[in-house]
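[1] sequence? don't have it. structure:
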């Protein structure tokens, strides 16, 4: 492993893009379009409406909320 290896929620992003066929920016926009909502409400939305697995949905939500200063 290199020193610059991506860690945390962003480490899931390549597999999310590959599995679900959309760039992370689109997933983040779906999360942002659902504000204001709580973390688990956003995770549930990605799972129920878009078929995303729990870990992937949680990673997108956590990263987006952090990036937006909401967590």
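    Received it, and whenever you're ready, just let me know what you need. Predicted model, so just to flag it, every value in this text is computed and none were measured. Numbers count the residues shown, from 1 in each chain.

[2] alpha carbons only for contacts and neighbour counts from here, please
    OK.

[3] can you tell me what sits against the longest helix belonging to the chain?
    Using DSSP state H to assign secondary structure, the helix with the most residues in the chain is helix 54-67. With CA atoms under 8 Å, 6 or more residues apart in numbering as the test, helix 54-67 has contacts from 9-10, 12-13, 16, 24, 27-28, 31-32, 39-40, 42-44, 46-47, 71.

[4] quick check: ChimeraX command selecting the buried ones in the residues you listed.
    In ChimeraX, a selection of the buried entries from the contacts of helix 54-67 looks like this (16 or more other CA atoms under 10 Å):
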select :9,10,12,13,16,24,27,28,31,32,39,42,43,44,46,47
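
[5] another one to put next to it:
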């Protein structure tokens, strides 16, 4: 019998679809967020949506994950 696969939880659960849809690894997006002069969650989400074309859920997941990493 095969073992069940471990699924990512929380924001990381979005990462495979983010990479597939936008053609960049998650590290690309996290690096952009870290390099941005913006600091507020809502500003970063809006910036990813308007400047980089990400959907709200994907942008939010990346910003939350980045914030958790410190």
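    Arrived safely. On a predicted model such as this, the values are computed, not experimentally measured, just so you know.

[6] for the two chains, what TM-score is obtained?
    Taking TM-score structural alignment, normalised by the length of the second structure as the basis, the two superposed chains have a TM-score of 0.89; 67 aligned residues with a CA RMSD of 1.3 Å.

[7] give me the buried positions along the longest helix of the first structure.
    Those would be 56-65, for helix 54-67 of the first structure by 16+ other CA under 10 Å.

[8] likewise for stretch 12-28 of the second structure?
    12, 14-15, 18, 26.

[9] ok so, going back, of the contacts of helix 54-67 of the first structure, which belong to helices?
    Those of the contacts of helix 54-67 of the first structure mapping onto helices are 13, 16, 24, 27-28, 31-32, 39-40, 42-44, 46-47, per DSSP H.

[10] out of those, who's nearest residue 4 of the first structure?
    Distance to residue 4 of the first structure, by CA to CA, is smallest for residue 13 among these, at 15.4 Å.

[11] relative to residue 29 of the first structure, how far out is the closest one?
    Remark: distance between residue 13 of the first structure and residue 29 of the first structure (CA to CA, to the nearest Å) = 14 Å.

[12] now which residue in the first structure aligns to residue 29 of the second structure?
    Mapped onto the first structure by TM-score structural alignment, residue 29 of the second structure lines up with residue 27.

[13] ditto for residue 60 of the second structure
    Aligned by TM-score structural alignment, residue 60 of the second structure pairs with residue 58 of the first structure.

[14] from residue 2 of the first structure, how far out is that match?
    On the measure of CA to CA, residue 58 of the first structure and residue 2 of the first structure end up 25 Å apart.
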